[in-house]
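**Q** Take this sequence and fold it.
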Amino acid sequence: MSAGDQIAAALTAHLALAGDGAFLGVALAYVAIRSFTKFSATSSALRKIRDAPSVQVSDLRSLINEETDGEDGGERISKVVVVVQGLVESKSAVKGSWKSLWPAVLVSHDSGDRGVIIQRSQKCIYNEWRGLFGWYTDLRAVVARAWRDQGSSSIRMVPFVLVDGRQQPHSDYVLVDLDGSKHPLPLTTVYHNMQPIQASPYTFLQALLGHEYPVGVVDEEKILPLGKEVTAVGTCFSKNGIFEIKSCRDLPYFLSELTKDQMVIELSFKTKFLLWSGIVVGTVSIGILGYAIVRNWNKWKQWWEYRRAQLQNRAVDGDSSSNNSESEVVEDEEVGDIPDGQLCVICLMRRRRSAFVPCGHMVCCQRCAFSVERDLSPKCPVCRQAIRGSVRIYDS
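**A** I've put the predicted structure just below:
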């Protein structure tokens, strides 16, 4: 581990243990709440996908009916969440007009493959060596990693449909609407190439100081090819005799290579993982927060007792300064010529006058005995036994 990693680990541990672990407990509680929130959303999506009918494109007509309202002539569209399996095809290829002879499809510039969606991305690859003074850049690499991984990406698409591969020609189809969908697409990589970047004197300086610098550029092209079998999960409805399917925001899938059974298995595992992780992390966070609360409460009580003892000490000092002249004479006599065996073991200035209860040792003057009694856990300075108070001893 480099020096920068050690410093970052020390700072992280110090921050996590701040407040006797209170910060760590709050962070774990946030993680547990997020786990339970995702568990609720995933469970809801699992129920919807499990209850959704799995049909072919040709079976949609018997499942979804378009109804017409007789009063105003408007359309009343029935929407159903379905799981549809079909093959990807261009919309212009199934319309039955002269346009079907030259369907509107996209052609990959690099590979020549035909598809309805083409996504081209370019991403830089950075060096892993941190240089002689690279410990400073460790935190910078953590912060800038997300920015560096973004790169640049462009996507093109044409309208496409899903058709039933068993029927020729394709009389039944469902139009795929990608508007507003942020779900991942089942794209296929058709081109992947990495080109190195020529080094320069400035690059050598960056490497020496440990600053990241690009060493290569990766060009990648993905497409959704024609004829690929996919599964669409979303809201399907019929409008003007044309079936259309749109994505649902609360469902994690829209277009996928998985079947319905595979989706159910994957979501079931995810719900169990989120549930148990939330329970475990939540239990640990409750334990850490409980420990932090008890520790801070005890610290506050000790501080309050210490503060009260200080106030009492000031009050005793004020009372001792306002004693009468007779007390001053007695004090002067106690501070006078006193044999060593009768001096207070704490101040070594005044005569022993107070005996501790219950041990009975008379080893302190009255003022030092009061100071010992005001401690948080008062103990005899000789036998170290806990004491309850002191008694002033007078000579006969």
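**Q** switch to C-alpha atoms for all contacts and neighbour counts from now on
**A** Will do.
**Q** is it true that L162 lies in a helix?
**A** No: judged by DSSP: H, G, I helix; E, B strand; the rest coil, L162 forms no part of a helix; its state is strand.
**Q** quick one, what contacts it?
**A** L162 is in contact with V57, Q85, G86, L87, V88, E89, Y173, V174, L175, V176, counting by Cα atoms under 8 Å, 6 or more residues apart in numbering.
**Q** pretty sure the last one is in contact with K246, am I right?
**A** So that's V176. Yes: counting by Cα atoms under 8 Å, K246 is a contact partner of V176 at 6.6 Å.
**Q** Now find how far off-centre the lengthiest helix in the chain is within its chain.
**A** If you go by DSSP state H, the chain has its longest helix at helix 260-321. Per Cα atoms, centre = their mean, to the nearest Å, the displacement of helix 260-321 from the mean C-alpha position of its chain is 19 Å.
**Q** and the next element down the chain from it?
**A** helix 325-335 (DSSP states H and E).
**Q** packing partners for the helix or strand just after that next one?
**A** Per DSSP H and E, helix 325-335 leads on to strand 354-357 as the next helix or strand towards the C-terminus. Here strand 354-357 touches helix 366-373, strand 389-392, going by 3 or more Cα pairs under 8 Å, 6 or more residues apart in numbering; DSSP states H and E.
**Q** Give me the helices and strands touching the last one, please.
**A** Right, the one you point to is strand 389-392. For strand 389-392, the elements it packs on are strand 354-357, helix 366-373, judged by 3+ Cα pairs under 8 Å, 6+ apart.
**Q** In it, which residues are buried?
**A** G389, S390 (16 or more other Cα atoms under 10 Å).
**Q** Repeat that for stretch 12-31.
**A** Using 16+ other Cα under 10 Å as the test for burial, stretch 12-31 gives A16, G19, D20, G21, A22, F23, L24, G25, V26, L28, A29, V31.
**Q** For the fifth one, identify the helix or strand it belongs to.
**A** In this structure, A22 sits in helix 18-51 according to DSSP H and E.
**Q** The next helix or strand after that helix: which residues count as buried?
**A** Downstream of helix 18-51, the first helix or strand assigned by DSSP H and E is strand 54-56. Buried positions in strand 54-56, judged by neighbour count with 16+ other Cα under 10 Å: S54, Q56.
**Q** likewise stretch 118-131?
**A** I118, Q119, R120, S121, Q122, K123, C124, I125, Y126, R130, G131.
**Q** Please generate a structure for the following sequence too, so the two can be compared:
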Amino acid sequence: MSVHDQAAVEVLSRVALAADGAVLGLALAYIAVRSIIKFKTTSSALTKVKNAPYVTVSDLRSVISGPSDQDTCAGSSSSDEKLVVVRGVVETKSGGNGNWKKQNVLVSHESNEKAVIVQRTQTCIYNEWRGFFGWTSDVRSLFSRHWKEQETSSLRTVPFILVDGGMWPQSDFLVVNLEGSRHPLPLTTVYHNLQPISASPYTFLQAFFGHEYPLSPHINLVGLLDEEKILPVGKEITAVGLVSMKNGTPEVTACNDLPLFLTNMSKAKMVMELTFRTKVLFWSGIVVGSLATGILGYAVVRNWNKLKEWRQRRQIQQQNDAEETNETEADLPAEEDGGADVPEGQLCVICLMRRSAFVPCGHLVCCPRCALSVERDLTSKCPVCRQTIRSSVRIYES
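**A** Predicted coordinates:
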């Protein structure tokens, strides 16, 4: 572990253990709440997938026309939409017997395979210089590790359908509508190439003439990663979504309540995976929630005890100050004679009683009690010469 990583770990540990672990407890409580929310969402998705019929493309029409008492997805635009799990083979729209315009199939640039979805991704991997003072890059890398990569991606699709495998000509098909779906796609990687690059003046010329390299005086390119993924024609996949009739043709759309739309798994594997997720989320929520409760309880007790100790110390300090003041005032002799027989120039300028002399300036302007109050001031200075005083001495005329 480098020196910067050790410093980052030390800072994070101090922040986590601040306030006797209250920050760590709040972070764990947040994780526990998120786990419980995800558990509820995944459990609901598991129930819906279990209750959804698992059919082939040729059985869809009977399922759509029949009654349904299953759960529906939130945001469903029509009451005729039904949640189903359909297994079929990918084919372009031109592969069916409908009245569609001829659709051109996509061809992979690297493998020359026919596909309905082609995704090309280029990732620039680079290092940042530390700058003039050596700390700017370290701070950025501490909070934003993903700044070390820059990705550009392009996605091309053509309308496609699902058909039953081994049947030709295809009389039954299911139109796949990808609009509004943000679910992961079951793409197959057909090209993967990492090309190391040494930054040089030639790299700048390449970038200047159109290559998508990151340009910055603080960036040093390490390599380029090129990938191509496709959804090939003829691949068998499963669609989990809402099916409805559009112009006499069944069409499936994504359900936002479910974590999957198109997948390589069968219904049994999906149920197993969702069941495993629910168990992990459930127990992680319980364990992390219990740990967060214990840490927060410990932090509350510790801070409450500290608060009580601080209040007790403050009360004791106030009592000691009050007793000290009373003892000091009790030690002062009472002014029985007042200022009746004392000339006006020898009386206290504050209360007109007999006076005490300040040390070290020696000015005789205040009585003992007033001198004591002046001494206890934060800025104890003589009222006449404004010199800092250390103490006062009572003057007796014999």
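**Q** which residues touch the aligned residue in structure 1 for R277 of structure 2?
**A** R277 of structure 2 maps onto K270 of structure 1 when the alignment is built from TM-score structural alignment. Neighbouring residues of K270 of structure 1 by Cα under 8 Å, 6+ apart: T42.
**Q** From S285 of structure 1, how far out is K270 of structure 1?
**A** K270 of structure 1 sits 22 Å away from S285 of structure 1, going by Cα to Cα, to the nearest Å.
**Q** Tell me where the stretch 151-300 of structure 2 has strands.
**A** Secondary structure of the stretch 151-300 of structure 2 (DSSP state E, counting those that start in this stretch): strands located at 160-163, 173-176, 188-196, 219-232, 236-246, 249-253, 262-263.
**Q** tally of neighbours for F36 of structure 1?
**A** Other residues near F36 of structure 1 number 19, with proximity taken as other Cα atoms under 10 Å.
**Q** Just to check, it is in contact with F273?
**A** No: counting by Cα under 8 Å, F36 of structure 1 sits too far from F273 to count as a contact (10.5 Å).
**Q** Aligned against structure 2, show me the partner of L226 of structure 1.
**A** Under TM-score structural alignment, L226 of structure 1 pairs with V233 in structure 2.
**Q** didn't that match look like it was pressed against E91?
**A** Yes: contact criterion Cα under 8 Å: V233 of structure 2 and E91 qualify, at 5.4 Å.
**Q** Of these two, which one has the most company?
**A** Comparing V233 of structure 2 with E91 by other Cα under 10 Å, the one with more neighbours is E91, at 26 against 21.
**Q** contacting residues for that one?
**A** V116, F160, I161, L162, V163, V233, G234.
**Q** Compare those and tell me which is most surrounded.
**A** Neighbour counts for the contacts of E91 of structure 2 (other Cα under 10 Å) peak at L162, which has 31 neighbours.
**Q** Now do that one against E81 of structure 2, distance only.
**A** To E81 of structure 2, L162 of structure 2 is 18 Å away according to Cα to Cα.
**Q** Just give the number of residues close to L205 of structure 2.
**A** Neighbours of L205 of structure 2 (other Cα under 10 Å): 11.
**Q** ditto for E81 of structure 2
**A** For E81 of structure 2, the neighbour count with other Cα under 10 Å is 20.
**Q** circling back: got a markdown table for the buried residues of stretch 12-31 of structure 1, with distance to V107 of structure 1 too?
**A** Shown next, in a markdown table, are these (distance: Cα to Cα, whole Å):
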| residue | distance to V107 of structure 1 |
| --- | --- |
| A16 | 53 |
| G19 | 61 |
| D20 | 62 |
| G21 | 58 |
| A22 | 58 |
| F23 | 54 |
| L24 | 53 |
| G25 | 54 |
| V26 | 53 |
| L28 | 49 |
| A29 | 50 |
| V31 | 45 |
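**Q** which other residues reach stretch 37-47 of structure 2?
**A** In this structure, residues lying in contact with stretch 37-47 of structure 2 by Cα under 8 Å, 6+ apart are D257, L258, P259, V271, L274, T275, R277, T278, L281, F282.
**Q** Over to stretch 294-311 of structure 2?
**A** A19, D20, G21, A22, L24, G25, L26.
**Q** redo that, cut-off 7 Å
**A** A19, D20, G21, A22, G25 (Cα atoms under 7 Å, 6 or more residues apart in numbering).
**Q** average gap between stretch 30-50 of structure 2 and structure 1?
**A** For stretch 30-50 of structure 2, the mean deviation from structure 1 after alignment is 0.3 Å (mean Cα distance after the TM-score superposition for structure 1).
**Q** buried ones in that stretch?
**A** Using 16+ other Cα under 10 Å as the test for burial, stretch 30-50 of structure 2 gives 31-32, 35-36, 38-39, 42-46, 48-50.
**Q** Which stretches in the stretch 51-200 of structure 1 count as helices?
**A** 60-63, 137-150 (DSSP state H, counting those that start in this stretch).
**Q** average gap between the first one and structure 2?
**A** Helix 60-63 of structure 1: mean distance to aligned residues in structure 2 after superposition is 0.8 Å, counting by mean Cα distance after the TM-score superposition for structure 1.
**Q** cool, and the longest one?
**A** Aligned to structure 2 and superposed, helix 137-150 of structure 1 gives a mean residue distance of 3.5 Å (mean Cα distance after the TM-score superposition for structure 1).
**Q** centre of the chain versus that helix, how much separation?
**A** 18 Å.
**Q** And stretch 56-68 of structure 1, by the same measure?
**A** For stretch 56-68 of structure 1, the distance to the chain centre is 44 Å (Cα atoms, centre = their mean).
**Q** can you tell me which residue in structure 2 aligns to L15 of structure 1?
**A** Per TM-score structural alignment, L15 of structure 1 is aligned with V15.
**Q** To clarify, my last question referred to N240 of structure 1.
**A** Taking TM-score structural alignment, N240 of structure 1 has N247 as its aligned residue in structure 2.
**Q** Could you count how many residues lie near its match?
**A** Neighbours of N247 of structure 2 (other Cα under 10 Å): 7.
**Q** who touches it in this structure?
**A** No residues are in contact with N247 of structure 2 under the rule Cα under 7 Å, 6+ apart.
**Q** picking that back up, can you give me the distance of the match of L15 of structure 1 to V33 of structure 2?
**A** Here the criterion is Cα to Cα. By it, V15 of structure 2 lies 21 Å from V33 of structure 2.
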